[in-house]
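*Asks:* Could you work out the structure for the sequence below:
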Amino acid sequence: MGKDRAYFLLLNLGHFLDHLFTLIFATVAALALVREWGVSYSELLAYAAPGFFAFGAFALPAGWLADKWSRDGMMVVFFVGIGLASIATSFAQTPVQIGIGLFVVGVFAAIYHPVGLAIVTMKWRNTGMRIAANGVWGNLGVASAALLTGYLIDNGGWRMAFVWPGLVSILVGVAYAWLRWDGIWEEHRASKAPTPPEPMSPDYRRVLMRVSGIVFLTTAVASINFQSTTFALPKMFEERLSGLASRIAEMTAQGDVATVIGALAFVTFAVASLAQLVVGASLDRFGPRRVFMVVAALQIVFFALSPGLTDGLALAAALGFMLGAFGQIPINDFLIGKLASGSARARIYGVRYVVAFTVLAAALPLIAFVHARWGFDTLFLILAGAAAVIFCAVAMLPRELPRQEPVAAE
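*Replies:* Got it, this is the predicted structure:
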């Protein structure tokens, strides 16, 4: 394998691990700690919120450090730091201790999106497909969190669900440092040379501000849908697919229902993640406006259909809204990659993910509040309304992205 392909592979592995680490606790809480610690699911969610807050709040300083020091250097910090933090979290004895561990995991998890995506969008062409392929790896991390955690709960205990990914991440970090060691210091020297900003025409600035506003609005609203589906899906499946999971366990002689539920969540996430490849190819061909409206409409339909469904129908509806939730992920990153200045790209991605992951943290109390009082049926209707907001906002995007025209120096 050439160095260029190995580089892209390690960046993709980073996206996989990033989402894996942030969702390990979702399955641990739903399938293990509720019984082992005697704490309700809604109460346990409160201890995950600080980690998702850190996931968002530290994205901007991570992007700033990457632009000022080294993007590849920050990726090494990500791999090693999040691995050590995950292993440390496995020693938690109380909800408060696990909350502290998840906060530190969130601090290191915040590095990946502003830094990794800045590297992907600057180094390679065919931006839509590169972002989509990278996004599929991230979604496979989401899917594998439920699968691997369910398996490890049944076969080694919930603590191993934090230990093994931590060890793998540290090893990947060592491989990344070996591959990019010379590039880290070359990039550091290059970052010291200031790059003057390009002048903008008034028309371009106006359209850019309009597109930016839509990007950050849809980022915030889409994050509610993404967090609510990815974090709560194991619990949704436990409540609504218990009959189907029990029958599958009997048919396959697999007595552990937790493993079956994790496997069903994995299949749902993995199949839905393929939507990103379709979206990536469509972005380069049709542009973001039409593609974004299609994935928003998909969510509206399947969220609205989901209340009251169980077993096979609930699984089919979940696949439908996850296709939309995952399909929308690369679109805003595509827009930023096309419009953002290269010298500040990691910082701009940092702002985007501060918005996204701050909303992710805020979505956890929403999930807990709605689930405790009305259950998932009401949550589905709320998410359908959020998707409708996205659809309306995206309809205001220009049909073609604005292009910067040269401005004569005065």
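*Asks:* can we go C-alpha only for contacts and neighbour counts from here?
*Replies:* Fine.
*Asks:* Distance of Val359 relative to Val221?
*Replies:* Per C-alpha to C-alpha, to the nearest Å, Val359 is found 8 Å from Val221.
*Asks:* Val163 too?
*Replies:* To Val221, Val163 is 33 Å away according to C-alpha to C-alpha.
*Asks:* How about Thr27?
*Replies:* From Thr27 over to Val221 (counting by C-alpha to C-alpha), the distance is 24 Å.
*Asks:* Compare these two (neighbour count), which wins?
*Replies:* Taking other C-alpha atoms under 10 Å, Thr27 and Val221 do not tie; Thr27 has more neighbours (27 against 21).
*Asks:* Quick check: the gap between that one and Val174.
*Replies:* Applying C-alpha to C-alpha to Thr27 and Val174 gives a distance of 28 Å.
*Asks:* same question, Phe292
*Replies:* 38 Å.
*Asks:* neighbour count winner among those two?
*Replies:* Taking neighbours as other C-alpha under 10 Å, Phe292 and Val174 compare with Phe292 leading, 25 against 13.
*Asks:* Check the secondary structure at the more buried one for me.
*Replies:* Assigned by DSSP: H, G, I helix; E, B strand; the rest coil, the conformation of Phe292 is helix.
*Asks:* doesn't Val394 make contact with it?
*Replies:* Yes: between Phe292 and Val394 there is a contact under C-alpha atoms under 8 Å: 6.7 Å.
*Asks:* list the buried ones in the longest helix seen in the chain?
*Replies:* Across the chain, the helix with the greatest residue count (assigned by DSSP state H) is helix 202-240. Neighbour counts over helix 202-240 (16 or more other C-alpha atoms under 10 Å) mark 207-208, 211-212, 214-238, 240 as buried.
*Asks:* after that helix comes which helix or strand?
*Replies:* helix 242-251 (DSSP states H and E).
*Asks:* what's that next one packed up against?
*Replies:* Contacting helix 242-251 under the criterion 3 or more C-alpha pairs under 8 Å, 6 or more residues apart in numbering; DSSP states H and E are the following elements: helix 257-273, helix 311-327.
*Asks:* And the contacts of the last one?
*Replies:* It refers to helix 311-327. Helix 311-327 is contacted from outside by 139, 222, 225-226, 229, 240-244, 268-269, 271-273, 275-276, 279, 295-303, 305-306, using C-alpha atoms under 8 Å, 6 or more residues apart in numbering.
*Asks:* One more sequence to fold, the one below, so I can look at both together:
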Amino acid sequence: MALNSNDRSIAAFAMAGHALVHWFETSIPIFLVVWLAEFDVSVAVFGLVVALGYAPFGIGALPGGILADRYGTKRLILLCLAGMSAAFLVLSLANSIYAIAVGLVLWGVAASVYHPAGLALISTGVEERGTVFAWHGIAGNAGIALGPFVAATLLIGLDWHLVAALLAVPGILAALYGLGASFDPTAAVADDVDAGPDEALSASTLLANSRALFASAFAIVFVIVVFEGLYYRGMLTYLPEILHGLEAMAGLAVPAGLEGIQPSDYIYVGLLVVGMGGQYVGGKLTERIAPARGLVGIFAVLAVLAVAFVPVTGMGLAAIAGLCGAFGFFLFAIQPFYQNAVAVYTPADSRGLSYGYTYLGEFGFGSASIAIGGFVLGELSLTAFFAVIAGFAVGGGLFAGALLVESGRFVGTEEALETEAND
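*Replies:* I've put the predicted structure just below:
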């Protein structure tokens, strides 16, 4: 079914926002290489500075969701785009590690509001929700791939200060586009449901809404998202390093002019590109398959892929590349299913809060797998690492199964939650 004009307007605005969040996010490590060469500061100290920027990205999701419910999703996304662009303009003027830290923290705070606001906007404003979730995810993957590619390419011939300023330009243009964009952010909810901004939102209301959410099916969805975040962060953080270390990479010829790039880098970028297809297929399937059923199936596949990784490493480069392609497809195909599950099992008037909790689980609690994975890889073995990763998928699958079994009890969840939150 073709998207109506309101769906198209929201899709274009949200896709631009999602792509740019990840455009900025993934360009920062490229700058880190340059900063380490320019400033007389240790890797450990600069790592802490960069962490200061990334930390608010996850921690700020919950307050970002609260602000989206209070002030409106479009306003929050515009502030996000403007704030991220301003942060990179600050970086373009930086001449010390302290100024860089200020720019990165500003970026993290601004970027943190996007996911709860953007997904809340899609869930309340779009009729063809699954299709737009799919395109929205594809846009995010495009940003993930293009951010470091463009930054690295520009840095070949330009000073990093100028490159930081140039990277801010798309964010400024997107903010200007958003100012003129016209759409109804609540077109997909019933006329008698108040899904608009709530200027009178109070601490007691937030507490009541939160209690209502976690007394419902959303509590299970939240745990599912945490397990997905543990799998996602652990896998994407350490897979490049794991691929670099595989002896099977040694024999691959690198194209002329790209001698400094390892073959594993191509495989990793390919994984992200294949992920775009996973986002699209997953989004389209949410219109045909119940969220819980889809989550059970994809978690099962992800568990099998993790268990299969070590045996496949002995089968040659083609087998490794194929397995990584499958990882990329299913790792991103699962995202539209949990995004849709949040929309199905939460009330429209608390959608920003719901997605705020969701991305606190995804980017906040999910990042624990970085520490867990580093310990397992350093102290145990590659086999143990993938066993732990597979365990995250099994945990998510079990909770998705519980959601599937209990789904009959949650019919009319939105209406029940709205009634409870308003009592």
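*Asks:* Any idea what the TM-score is?
*Replies:* The TM-score (TM-score structural alignment, normalised by the length of the first structure) is 0.80; 393 aligned residues with a C-alpha RMSD of 3.9 Å.
*Asks:* quick revisit: got the angle for the longest helix of the first structure vs helix 257-273?
*Replies:* Interaxial angle, helix 202-240 of the first structure versus helix 257-273 (axes from the mean of the first three to the mean of the last three C-alpha atoms, to 10 degrees): 150 degrees.
*Asks:* and helix 202-240 of the first structure, how far from the chain's centre?
*Replies:* 11 Å (C-alpha atoms, centre = their mean, to the nearest Å).
*Asks:* Likewise for stretch 67-76 of the second structure?
*Replies:* Centre-to-centre, stretch 67-76 of the second structure and its host chain are 19 Å apart (C-alpha atoms, centre = their mean).
*Asks:* list the buried ones in that stretch?
*Replies:* Buried, per 16+ other C-alpha under 10 Å, within stretch 67-76 of the second structure: Leu67, Ala68, Asp69, Arg70, Tyr71, Gly72, Thr73, Lys74, Leu76.
*Asks:* Now, those residues that are in strands?
*Replies:* Among these, none falls in strands (DSSP state E).
*Asks:* Pick the one among those closest to Gln262 of the second structure.
*Replies:* Of all these, the one sitting nearest Gln262 of the second structure is Leu76; the distance, using C-alpha to C-alpha, is 39.9 Å.
*Asks:* Report the buried residues of the longest helix anywhere in the second structure.
*Replies:* The helix that spans the most residues within the second structure, counting by DSSP H, is helix 5-38. Burial within helix 5-38 of the second structure, assessed by neighbour count using 16+ other C-alpha under 10 Å, is assigned to 6-32, 35.
*Asks:* give me every residue that touches Val107 of the first structure.
*Replies:* Gly51, Ala54, Phe55, Phe58.
*Asks:* tell me which element the residue mapped onto the second one from the second structure falls in.
*Replies:* Under the alignment defined by TM-score structural alignment, Ala54 of the first structure corresponds to Pro56 in the second structure. Take DSSP H and E as the rule and Pro56 of the second structure turns out to sit in helix 43-59.
*Asks:* Alignment lookup: Tyr353 of the first structure to the second structure.
*Replies:* Superposed on the second structure with TM-score structural alignment, Tyr353 of the first structure falls opposite Tyr359.
*Asks:* Quickly find the element holding that match.
*Replies:* helix 351-359.
*Asks:* Ok, Gly395 of the second structure next?
*Replies:* Per DSSP H and E: helix 382-405 holds Gly395 of the second structure.
*Asks:* Which other helices and strands does that helix contact?
*Replies:* helix 218-244, helix 291-312, helix 368-379.
*Asks:* what's the mean gap between the shortest one and the aligned bit of the first structure?
*Replies:* Meaning helix 368-379 of the second structure. In the superposition against the first structure, helix 368-379 of the second structure averages 4.1 Å from its aligned positions (mean C-alpha distance after the TM-score superposition for the first structure).
*Asks:* Would you indicate which residues of that helix are buried?
*Replies:* In helix 368-379 of the second structure, the ones that count as buried by 16+ other C-alpha under 10 Å are Ser369, Ile370, Gly373, Val376, Leu377.
*Asks:* Can you tell me what sits against it?
*Replies:* By C-alpha under 8 Å, 6+ apart, helix 368-379 of the second structure touches Leu230, Tyr231, Arg233, Gly234, Thr237, Tyr238, Leu382, Ala384, Phe385, Val388.
*Asks:* who touches Ser216 of the second structure in this structure?
*Replies:* Tyr345, Phe410, Thr413, Leu417.
*Asks:* ok, back up a step: any chance of the helices and strands packed on helix 382-405 of the second structure in a markdown table, with distance to Phe337 of the second structure too?
*Replies:* Output for those, formatted as a markdown table (distance: least, C-alpha to C-alpha, whole Å):
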| stretch | distance to Phe337 of the second structure |
| --- | --- |
| helix 218-244 | 10 |
| helix 291-312 | 5 |
| helix 368-379 | 22 |
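*Asks:* wait, which of those helices is closest to Pro148 of the second structure?
*Replies:* Closest among those, using C-alpha to C-alpha: helix 218-244, at 14.4 Å.
*Asks:* which other helices and strands contact that closest one?
*Replies:* Using 3+ C-alpha pairs under 8 Å, 6+ apart as the test, helix 218-244 of the second structure ends up in contact with helix 263-285, helix 317-344, helix 351-359, helix 368-379, helix 382-405.
*Asks:* can you tell me the mean distance of it from the first structure after alignment?
*Replies:* Mean deviation for helix 218-244 of the second structure: 2.4 Å (mean C-alpha distance after the TM-score superposition for the first structure).
*Asks:* Could you do stretch 291-301 of the second structure as well?
*Replies:* Counting by mean C-alpha distance after the TM-score superposition for the first structure, stretch 291-301 of the second structure comes out at 1.6 Å.
*Asks:* give me the stretch of the first structure that that stretch matches.
*Replies:* So in the first structure, the equivalent range for stretch 291-301 of the second structure is 288-298, judged by TM-score structural alignment.
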